[in-house]
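Engineer: Provided below are the primary sequence and the corresponding predicted coordinates.
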Amino acid sequence: MGQNDRWVKEFPAVVLEQIDTALHTTRDLDWRKVNRQNFPLPDVGAFFDDVREELENGSGMVKMRGLDVSRYGQEQLRRIWYGLGAHLGTPMFQNCRGEVMREIKDEGMGVGAKLYGATVDDSGKQFLSSGARTLSPGQLRFHTDRCDVVGLLCVRQASEGGVSKLASSVTVYNEILKRRPDLHALLCKPIPRSRFGEEAGGEHIVYDLPIFGVRDGKLTSHFSLTYIENGQMLPGVRRLAEAEHEAIRMLMDVAEEECFEMRFAPGDIQLLNNHIVYHGRTAFKDDVQTGQDRMLMRLWLSMPNSRVLPEDHAVLWGDVGSGKPHGGIAQPAMAPFA
């Protein structure tokens, strides 16, 4: 394995054995109750330290290999994946319904829109939220998720497509600065975004956040064009100048130029640091008859070694301190007991 493959990490055999042992001892436990204490992996420490270091201070991406998913049932895989996530970081809520693990697959027409929300654009065409788009077989544009690290465990791969596209937001940042410093400056200034109904309570339906933020010499880029586009449809929201639209188009173009593709195999686990990696996906086709219907299990993780974020990012991340649990989707206030 060459130097350039340092982001590919094979599970040590001893850790795979300990996963099976922990799986056995938690066999009567709901996967949501799994934690570091009841799912012990005594020898995972050095391996996961290496993974966290690569994510935060290296390339920002890791592919972990070696888990034979064919040996396990769906509920067992949930326990394994949630247990690994709990050892790696802190799982965060992915939507206002309190989900901490999401199956990413083609849910069929209308399901994503119902779960995650949709509106109509100026031409009257349906406009889906980012969450809804992930549950369709369509392509996904480059974006980041609202967590330090997004983790995807591939259970099944599609018969065609579904290729992961990755681009370094640090490279995109530097390229735009080199080519068009005027547009780069605009991406470092606040841009209005919609929360698209994904928050509980609807407070701060629109918020301002730059696409590029730097603190203590470290970049964070939080970007999803869907939320910017939706913000532009709402009354009372500042309309972007043509130069801002041009800057965003350039970001998308440079990400496309600089990206590379990663194909998942069943059992692969992809981990991406959202602060420094944009991710997208090609469209896919399932073939249920051959068992090639794409299904990934997603975790959003807050990392113990995460970077400190700029102060103005608190609107989205909550606590901006280094290593603090932050990100995820705010939950509705608990209903008072009757």
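Structural biologist: Looks like it came in fine.

Engineer: please make it C-alpha for all contacts and neighbour counts, starting now.
Structural biologist: OK.

Engineer: and residue 252, what does it touch?
Structural biologist: By CA atoms under 8 Å, 6 or more residues apart in numbering, the contact list for residue 252 reads residue 142.

Engineer: so how far is residue 42 from it?
Structural biologist: Look at residue 252 and residue 42: by CA to CA, to the nearest Å, they are 43 Å apart.

Engineer: residue 97: how many residues sit nearby?
Structural biologist: Residues near residue 97, counting by other CA atoms under 10 Å, number 16.

Engineer: count of neighbours near the closest residue to it other than its chain neighbours?
Structural biologist: When the adjacent residues along the chain are set aside, residue 97 lies closest to residue 331, with 7.2 Å between them (CA to CA, 6 or more residues apart in numbering). Number of residues near residue 331 (other CA under 10 Å) recorded here: 16.

Engineer: ok, structure two:
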Amino acid sequence: MPAPNPAETPAQPPVPVTDRSAWLAADLAADPDWIHRLDGDEIQELDRAVEAVLERGLGPGRFGRDDFPLTHLADRIAGWARDIDHGRGCVLVKGLDPARYDDDALAALYWGIACHLGEPVPQNAAGDLIGHVRDTGRDYHAKNVRGYTTRAEMRAHCDAADVVGLLCRHPARQGGESHIASGIAIYNHLAAERPELIPPLLEGFHFDLRGEGVTDDPDETTFHRVPVFSWFGGRLSCRYNGKTIEDGMRKRGLPLDGLALEAVREVGRLAIAPPFRFDMTFEKGDIQLLSNHSILHARAAFEDWPEPERRRTLWRLWLNLRDGRPLAPAFADRLNTGPRGGVFVRGAA
């Protein structure tokens, strides 16, 4: 690993960070320019592109941007990528009617949008590129269980890619609201009000990989400490998951205590508290796109419909932007798979 450039890694970033990524909930509520509604012409563009790939027998993972031709909408998606990485970090796309598509067509549409945004990466050890966020009856508090397979409340966290996308196929009967917060605004608050908590967050922690690491060890953690807040290339980025931090440090024989434990828990507490937390309720066809480098997301517990065909289902994508921000080496290697690497896929050559 190359040595960091001291000029790029000051002990503490300038305070406050004043760009659009440092928003509060009231800012999102007052200015909905982060919400994009697809018009009829754009949906027709998507439909033509979906028809083109399905006629060739292509599905997710088997075609790229050039196979999914878009005109005006391609420029708009490029604007979403800029907003995600250089703006507020969140985009909500509305206007799709998922009832118009069978699963194959909707998956092709979603994959096509993703390919115009960036490069999808594996999000679990099975190599899934589109994951299904739904209740499988598992216990969130059991060892190595990932929260997206349960109906439990999920604490604030970032995922391990530049962007996480969620497409709502079916909403819950009750609950399941998405909570988002700006990690950059939380940093500003801590640096001003609790500066003693900043150093352990900059030093970072060993994150638990929940049995999906590159070794056969179910207790594998990140080999190095991954910072919660990382300053590099003139920008501040965030990487947080309170549960995997606490579990990972415990697995390493370094259970958190003192200021380090307080710092980790305070980030999670602030992310679901005013004035940081913004609440969103998914509607059918919504696509939520979030920067994992600036936004923390959480989820309320939910109650499902009794009918299997109506149960809450979100389709998840992890992807890296083609021209994403530069990341410090220790920050970029989040899963022991190298800079910006996805989850290690078992059985892959």
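Structural biologist: Everything's here; your move. All values reported here derive from a predicted model rather than from experimental measurement.

Engineer: any idea how far the residue nearest to the spatial centre of the second structure lies from residue 256 of the second structure?
Structural biologist: When the second structure is reduced to its mean C-alpha position, the nearest residue by CA atoms, centre = their mean turns out to be residue 164, at 3.4 Å. Using CA to CA, one obtains 28 Å as the distance from residue 164 of the second structure to residue 256 of the second structure.

Engineer: what's the answer for residue 213 of the second structure, then?
Structural biologist: If you measure residue 213 of the second structure against residue 256 of the second structure using CA to CA, the figure is 22 Å.

Engineer: then residue 324 of the second structure?
Structural biologist: Spatial separation of residue 324 of the second structure from residue 256 of the second structure under the definition CA to CA is 32 Å.

Engineer: so where do the helices sit in the stretch 201-338 of the first structure?
Structural biologist: Assigned by DSSP state H, counting those that start in this stretch, the helices in the stretch 201-338 of the first structure fall at 225-233, 242-258, 314-317.

Engineer: contacting residues around the shortest one?
Structural biologist: In this structure, residues lying in contact with helix 314-317 of the first structure by CA under 8 Å, 6+ apart are 146-147, 207, 320, 326-328.

Engineer: what's the closest of those residues to residue 63 of the first structure?
Structural biologist: Taking CA to CA as the measure, residue 63 of the first structure sits nearest to residue 147 out of the contacts of helix 314-317 of the first structure, at 17.8 Å.

Engineer: give me the aligned partner of the closest one over in the second structure.
Structural biologist: When the second structure is aligned by TM-score structural alignment, residue 147 of the first structure is paired with residue 161.

Engineer: same question for residue 42 of the first structure.
Structural biologist: When the structures are aligned by TM-score structural alignment, the residue of the second structure matched to residue 42 of the first structure is residue 71.

Engineer: quick one on the thing from earlier: out of the helices of the stretch 201-338 of the first structure, flag the one nearest residue 157 of the first structure.
Structural biologist: With respect to residue 157 of the first structure, and counting by CA to CA, the nearest of those is helix 242-258 at 23.2 Å.

Engineer: report the inter-axis angle for the closest one versus helix 225-233.
Structural biologist: For helix 242-258 of the first structure against helix 225-233, the angle by axes from the mean of the first three to the mean of the last three CA atoms, to 10 degrees is 170 degrees.

Engineer: ok, and the closest non-adjacent residue to the equivalent of residue 222 of the first structure over in the second structure?
Structural biologist: Residue 222 of the first structure maps onto residue 239 in the second structure, with residues paired by TM-score structural alignment. Nearest in space to residue 239 of the second structure, with sequence neighbours left out and distances taken as CA to CA, 6+ apart, is residue 228 at 4.7 Å.

Engineer: and residue 39 of the second structure, how many neighbours?
Structural biologist: By other CA under 10 Å, neighbour count at residue 39 of the second structure equals 12.

Engineer: same check, this time on residue 44 of the second structure
Structural biologist: Using other CA under 10 Å, residue 44 of the second structure has 12 other residues around it.

Engineer: that one matches what in the first structure?
Structural biologist: Aligned against the first structure - with TM-score structural alignment as the criterion - residue 44 of the second structure pairs with residue 17.

Engineer: name the residues that touch whatever helix or strand its match lives in?
Structural biologist: Under the criterion DSSP states H and E, the helix or strand holding residue 17 of the first structure is helix 13-25. Identification of contacts with helix 13-25 of the first structure by CA under 8 Å, 6+ apart yields 38-44, 67, 76, 79-80.
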